[in-house]
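Peer 1: Okay, sequence plus prediction incoming.
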Amino acid sequence: MTFDDNLTLNILRKAEDGGYGILAQTCYDAHSVIGLVRAAERKRSPAILQLFPVTLAYGGGPFLQFCINAAHQASVPIAVHLDHATDPEHIELALSLAEKGIAFDSIMVDASHADTDEENIALARPHVQRAAKVGVAVEVELGRLEGGEAGLRMISDAKLTNPEKAQTFLAETGAAILSPSIGNLHGSYLRPPNFRQEILKDLRSRFNGGTPLCLHGTDELPDALFQECIRNGISKINVNSWARDPYVKALVSGLQNKPFPDAVEESTEVFASVCERFFDLFGSTGKA
């Protein structure tokens, strides 16, 4: 498979051309996977099914194969992405599975914890090169986001992305997707977010639509801020707790007073309904 055939990149390029955003929804289990696929098919929207490394490590190849089957057999385009692969053992697991034919469409090789951009490049580049051999596109982060969630490494000392370094950074890593640091963070915002939209505008101008931009740190963001980021060049939007938390609440409540299948069905629909709202908000409904 070549990058011309890469599903993640094809989905994101069409979103860039169409001026809409793509929901990259984190899933933790089979129920949430089914909820995302249901929602995407009902809304006729492309989507990205996203796993954290802890989920990949827990479920291994069999669970990844389930996710790939559910996504790729859907009636709309759904790619499968590994988010925030920071630890070498998680990257090794993802790439070794890809080399055996159980491949993510894309992974994030996250070396943003490095002290310098040069170290970030040196850490990421070998993995990017190895991923390219099996057609897996790679996302990297320039700058550093603070915070942590759901098994991710806690990071402090945020660094905003310098757009002047972005083209060199992408060229030297060989990555295809850029995650910028614009004042966003992982987890809850302790004060209203102050996103530097000028960074996004600068990046969009420099890349001229050639490199998809990914927004991390979306917990509790107002709808208008999502839409502003899309207007300024964001095409991949990572979402986690918006759907996870009401899903878990519904499942726990349902299991206390309903038959197991009914509790699962109702909580799956709760997860799906959140995804459907984001398809509408991001403008991807009907774009599949």
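Peer 2: Noted; the coordinates are in hand.
Peer 1: can we go C-alpha only for contacts and neighbour counts from here?
Peer 2: Fine.
Peer 1: Show me the longest strand that occurs in this protein.
Peer 2: Ranked by residue count and defined by DSSP state E, the top strand of the chain is strand 78-85.
Peer 1: mind listing what's buried in the helix or strand containing R13?
Peer 2: Using DSSP states H and E, R13 sits within helix 7-18. Residues 7-9, 11-16 are the ones in helix 7-18 that count as buried (16 or more other Cα atoms under 10 Å).
Peer 1: Can you list the helices and strands that the longest strand of the chain packs against?
Peer 2: When contacts are defined as 3 or more Cα pairs under 8 Å, 6 or more residues apart in numbering; DSSP states H and E, strand 78-85 packs onto helix 7-18, strand 47-51, helix 53-72, strand 106-109.
Peer 1: Let's see that with 10 Å instead.
Peer 2: Packing partners of strand 78-85 (3 or more Cα pairs under 10 Å, 6 or more residues apart in numbering; DSSP states H and E): helix 7-18, strand 22-26, helix 30-43, strand 47-51, helix 53-72, helix 88-99, strand 106-109, strand 137-142.
Peer 1: and here's the other structure:
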Amino acid sequence: MRNQLAEARRERRPLGAFTCYTLDTAAGVLDAAESAGAPVVLLVSDAALRAPAGPRLLTALVAMAQRAAVPAWVQLDHCPDLERIRQALDLGAGGVMADGSRLDDAANLEFTREAVALATPYGAAVEAELGRIEGDEDIDVAAAAGAFTDPAAAEDFVRRTGVDCLAVAIGNVHGSYRHEPRLDWQRLADIADRLPVAVSLHGTSGLPADQLRRAHELGAVKFNVNTELRRAHVGELRRALDEAPASTDVLALTERLRATAAETTGRFLRP
């Protein structure tokens, strides 16, 4: 994943990252990636890893990624805990996001450096966040933009931590946008020009396609998608149960959920 992030930045090639709470979703994401011939990242939220079956989920996703017909990796997303980062690395994650964005700048810097030191022996990629991307990655809530990323501070942060990717705050949020998205395009361009590593944009589910294209043109290469997949998954589940409330055909249901995930993912992988 480290090499993929470097290549994505160098070649200005987008890399989609999709949160998978179930194996049905992961199968659909990989179906879409294989159909598009695109590399892909399967994201595991920190809340999902903390759940009782979290380690099993991550282990299963690693196995699926390894068997995919396209380059694929598993990344632990938005984790503020070094022990869970270590756990994810032990289970085979190819990348981790060390999220110290709730800390002050000095503490975030130190936390991220420790995460890089942990990941280095595994050859795993480390993503960090500077600024504050508001909202909840696991629950669809309306949010307003948080503190924006300063380009000069971002350059210094990357140099001092050695991360492979930086998630930036330019007006993007997790979940739903409380107001019409207004991204700071000049800030994104300045950050991408300064940084020697990949720039990641979170909260892309709520952004129109033209804004995603512009973000890519200005230098963002990793795009995280969560809310759109969850909405599609739950919506399809409700439709299936409404159509056949007495059915116990689990295989048919899981195939519908897999197809829905593939269709949703495919919209983000198309040029």
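Peer 2: Arrived safely, thanks for sending. None of these values were measured; they are calculated from a predicted model.
Peer 1: rewinding a little: mean offset of the longest strand of the first structure relative to the second structure (after superposition)
Peer 2: With mean Cα distance after the TM-score superposition for the first structure, strand 78-85 of the first structure departs from the second structure by a mean of 0.8 Å once superposed.
Peer 1: For that strand, grab the matching residue range in the second structure.
Peer 2: Residues 72-79 of the second structure are where strand 78-85 of the first structure aligns, with TM-score structural alignment as the criterion.
Peer 1: roughly how far is that stretch from the heart of the chain?
Peer 2: Centre-to-centre, stretch 72-79 of the second structure and its host chain are 7 Å apart (Cα atoms, centre = their mean, to the nearest Å).
Peer 1: can you point me to the longest helix in the first structure?
Peer 2: In the first structure, assigned by DSSP state H, the helix with the most residues is helix 260-282.
Peer 1: before we move on, back to that, figure out which of the helices and strands packed on strand 78-85 of the first structure is closest to N232 of the first structure.
Peer 2: Taking Cα to Cα, helix 7-18 is the member of those nearest to N232 of the first structure, at 10.3 Å.
Peer 1: Now do that closest one and strand 137-142, the angle between them.
Peer 2: Going by axes from the mean of the first three to the mean of the last three Cα atoms, to 10 degrees, helix 7-18 of the first structure is angled at 70 degrees with respect to strand 137-142.
Peer 1: Helix 7-18 of the first structure versus strand 47-51: what angle between them?
Peer 2: Orientation of helix 7-18 of the first structure against strand 47-51 (the same axes, to 10 degrees) gives an angle of 140 degrees.
Peer 1: Quick one: map H31 of the first structure onto the second structure.
Peer 2: When the second structure is aligned by TM-score structural alignment, H31 of the first structure is paired with D24.
Peer 1: Now that match. Nearest residue, chain neighbours left out?
Peer 2: Leaving aside its sequence neighbours, D24 of the second structure sits nearest to R258 (Cα to Cα, 6 or more residues apart in numbering; 4.9 Å).
Peer 1: I'd like to know how far the alignment partner in the first structure of that neighbour sits from H127 of the first structure.
Peer 2: When the first structure is aligned by TM-score structural alignment, the residue opposite R258 of the second structure is T268. Applying Cα to Cα, to the nearest Å, the value for T268 of the first structure to H127 of the first structure is 35 Å.
Peer 1: what's the distance between the corresponding residue of the first structure for Q4 of the second structure and P212 of the first structure?
Peer 2: Under the alignment defined by TM-score structural alignment, Q4 of the second structure is paired with I11 of the first structure. The gap separating I11 of the first structure from P212 of the first structure is 10 Å, by Cα to Cα.
Peer 1: Overlap in contacts, the two.
Peer 2: Residues touching both I11 of the first structure and P212 (Cα atoms under 10 Å, 6 or more residues apart in numbering): 235-236.
Peer 1: how far away is the match of R258 of the second structure from A40 of the first structure?
Peer 2: Using Cα to Cα, we find T268 of the first structure at a distance of 13 Å from A40 of the first structure.
Peer 1: For the stretch 101-250 of the first structure, which segments are assigned as helices?
Peer 2: Under the criterion DSSP state H, counting those that start in this stretch, the stretch 101-250 of the first structure contains helices at 117-133, 163-173, 197-207, 223-231, 241-257.
Peer 1: Of all these, which one comes closest to G59 of the first structure?
Peer 2: helix 241-257 (17.9 Å).
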